[in-house]
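In: coords please:
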Amino acid sequence: MSDSNRSTPVPVTILTGFLGAGKTTLLNRILSEEHGRRIAVIENEFGEAGIDNDLLIQGEEQIVEMNNGCICCTVRGDLVRILGELAEKRENGLLHFERVVIETTGLADPAPVAQTFFVEQDIGEYYLLDAIITVVDAKHALKQLAECHEAEEQVGFADRLLLSKTDLITPEQLAALEARLRAINARAPIAHAHFGETDIGEILDIRGFNLNAILEIEPDFLEDVSHEHDGGIASFVYRTDKAFDAAKMIAFIDVMVRDYGNDLLRYKGIVHIAGCDRKVIYQGVHMLLADSIGVPWAADEIRRSTLVFIGRNLPKQAIHEALDSCRII
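Out: All right, here's what the predicted structure looks like:
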């Protein structure tokens, strides 16, 4: 890949959701609407029928340019390879796109797709994981969440939740569903998408996966609320105004990822490290962790650390106590 565009990485949105949720309806709208955006849509279905045949030829892997300037691809195997091929064609002027949307199969755990942007250096430098958007079938979601762990994980990974088929349930049922979704993932804003009709600006270029960027837009995004659900995926927040010892924090992260990595869906936070005048940003997926140095703490700003954990049966009390032991008293 050329280095010419690495200063401005291509944003990528992962679109997930359980079978029948309405992902393909939303994608068909993206591929056909005159929205003025040049989007490469990757259908990561591994052999399943997905995008309507009128829009995409099934069979061998295809890259099809749509009339509105969007590009649609099928992936039957290696996502890294197709991302690399798209980047090469873009660099060589053969394809023109500004952002990428990846649709996962309805039974997929979004983690492997998200992890691609952590473990593949070329991919991680050329592309920017913008957000994970999960489409939820409002009519059947509560049953799916109770019976299928994949449905729970898709909600747990989400940076935004889009509810489809809300016209098929009562206001009381909708309220119960939204409460259940917030119990799994308290941080993801919820919006409605009727037959794929949603503001594209609400799902693209939102920097939902980049904690530092989203906090600049929504300072209260990590408000101090804990939500739990027995036996399933839950989220909780840890806050402290005391500085962390750098060595102890590194050791904690190592142990946490080693012991609980399989059950950690998402974890991210802004941390005050003693002796560092900048915010330290942590974010991870399962056992893969990325850290970076963020913006400086403002002179009048309380140097408060906030960490969010979303996972399955996580030992909340033990994690809180371990973090307490990392602080400088």
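
In: all contacts plus neighbour counts: C-alpha atoms, from now on.
Out: Noted.

In: the spatially most central residue of the chain: which element?
Out: Most central residue of the chain, judged by C-alpha distance to the mean C-alpha position with CA atoms, centre = their mean, is I132 at 2.8 Å. If you go by DSSP states H and E, I132 is part of strand 127-137.

In: please apply the same query to V101.
Out: Using DSSP H and E, the element containing V101 is strand 99-104.

In: in the stretch 101-250 of the chain, mark out all the helices, start to finish.
Out: Here the stretch 101-250 of the chain has its helices, by DSSP state H, counting those that start in this stretch, at 111-119, 121-126, 141-147, 149-156, 171-184, 211-217, 246-260.

In: in CSV: the ones you listed, plus mean neighbour count and distance to I281.
Out: Compiled in CSV, these are given as follows (neighbours: other CA atoms under 10 Å; distance: least, CA to CA, whole Å):
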stretch, mean neighbour count, distance to I281
helix 111-119, 17, 15
helix 121-126, 17, 17
helix 141-147, 16, 31
helix 149-156, 24, 20
helix 171-184, 17, 23
helix 211-217, 15, 7
helix 246-260, 15, 12
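
In: what would the ones you listed look like in TSV with distance to Y238?
Out: Compiled in TSV, these are given as follows (distance: least, CA to CA, whole Å):
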stretch	distance to Y238
helix 111-119	23
helix 121-126	28
helix 141-147	26
helix 149-156	18
helix 171-184	16
helix 211-217	15
helix 246-260	14
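
In: let's see this one next to it:
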Amino acid sequence: MPAKIPATVVTGFLGSGKTTLIRHMLQNAEGRRIALIINEFGDLGVDGDILKGCGDETCTDDDVMELSNGCICCTVADDFVPTMEKLLDRPEPPDHIVIETSGLALPQPLVRAFNWPQIATRVTVDGVVTVVDGKAVSDGQFAHNVEAVDAQRKMDENLDHETPLSELFEDQVACADMIVVNKADLLGDAQAMSLATRLGEEARDGVQVVKTSMGALPVEVLLGRGQAAEDDLSARHELHHHHHHHDAGDEDHHEHDHDHEHAHGHDEFESFVVTLPEITDPKAFAEHVAEVIRNHDILRLKGFAAVQGKPMRLTLQAVGPRIETYFDRPLGGDARETRLVVIGQAGLDRAGIEAALAA
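Out: A predicted model of the protein is given here:
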């Protein structure tokens, strides 16, 4: 049976920078074929045009699909599932699907839709990424332009105008596998740090919180999380069970204090390679590595190890402290050593990590 195609759900309020994050991801896709589903409402089909213009071979017009009926959770049967089937039935299906929800959407009903029998065996939720306007949330506001978010609500007669933004925000955080504190450059280091810590405490255990400006997140940190979120819905429960969380459109306004044309590099992230001798016990080694990851806040770790007395190479891949190991191929002429790539936010304690891994 072919492996399921991974899908990443990107959620967050209007103006938090979801489109910028996705555009950056498409421009740095590194050869992955990424299809995009955008949940729009009414005539606000702006995002689609921006993204279709990204002019990259990984992002052809056919790879951008729009769900134009507003609320994903109400149109699962007639809109979302058929759109997914269309993508999955292609002669060359995408390597990864990215779904951008509208700003007032709850991620939970969308994740639940992946259990629909027509698509359940073919696609899996790789991870839910919640993008947060760091400056606004730090100021206690949730959105840079609260009036715009309220106007967005009033456009949809199905939406309960009484639900406070804070509750919608809590639901987006409760479902997240990764929280991206965007526009961190508008906060001081200390402020960005304390906000990231606070959001980490509000989220489920093991949720990674990263800081970016301009949504510049390395694609390997964003994709390939392997969370299978649809199997773990009870842990991501909506805190507020009201089905009137319909969503109106989402037009990621070019915030006036941000020049989005100016793309940062990945100077907020760093990676380095640690080389170690061969190992004796894969299980004990994996547990040791998980411990180092926890202590040093490492986002990703991947690499290969030679195991004493074994001809096969051991592959290690970690998303946070969750580690997967398997033997993939004979080492052949490769050196009998262990090489690990460590990826995290800038400022990793490289010497400390190298020493801890070698211990």
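
In: re the thing from before, quick one, which of the helices of the stretch 101-250 of structure 1 is nearest to T306 of structure 1?
Out: helix 211-217 (10.8 Å; CA to CA).

In: go ahead and name everything in contact with the closest one.
Out: Applying CA atoms under 8 Å, 6 or more residues apart in numbering, the external contacts of helix 211-217 of structure 1 come out as I206, R207, G208, F221, K268, G269, I270, I281, Q283, G294.

In: so which of these is the closest to A186 of structure 1?
Out: When the contacts of helix 211-217 of structure 1 are ranked by distance to A186 of structure 1 (CA to CA), F221 comes first, at 9.7 Å.

In: show me what that closest one aligns to in structure 2.
Out: Using TM-score structural alignment, F221 of structure 1 has no partner in structure 2.

In: what helices or strands is the strand holding V101 of structure 1 leaning on?
Out: Packed against strand 99-104 of structure 1 by the contact rule (3 or more CA pairs under 8 Å, 6 or more residues apart in numbering; DSSP states H and E) you find strand 10-17, strand 39-44.

In: assess the claim that T315 of structure 2 and T325 are in contact.
Out: Yes: under the criterion of CA atoms under 8 Å, T315 of structure 2 is in contact with T325, at a separation of 5.4 Å.

In: could you find the counterpart of I99 of structure 2 in structure 1?
Out: Using TM-score structural alignment, the partner of I99 of structure 2 in structure 1 is I102.

In: wait, what's in contact with that match?
Out: Contacts for I102 of structure 1 (CA under 8 Å, 6+ apart) come out as V12, T13, I14, L15, V41, I42, E43, N44.

In: what span of structure 2 lines up against the strand holding I132 of structure 1?
Out: Under TM-score structural alignment, the match for strand 127-137 of structure 1 is residues 123-133.

In: list the contacts of that stretch.
Out: Outside stretch 123-133 of structure 2, the residues touching it (CA under 8 Å, 6+ apart) are 4-13, 15-18, 107, 111, 114, 142-144, 172-173, 175-183, 222-230.

In: tell me roughly how far that stretch lies from structure 1 on average.
Out: The superposed stretch 123-133 of structure 2 is, by mean CA distance after the TM-score superposition for structure 1, a mean 0.8 Å from where its aligned residues fall in structure 1.

In: sorry, back to before: V119 of structure 1: which of the contacts of helix 211-217 of structure 1 is nearest?
Out: Taking these together and measuring to V119 of structure 1 by CA to CA, the closest member is Q283, at 13.6 Å.
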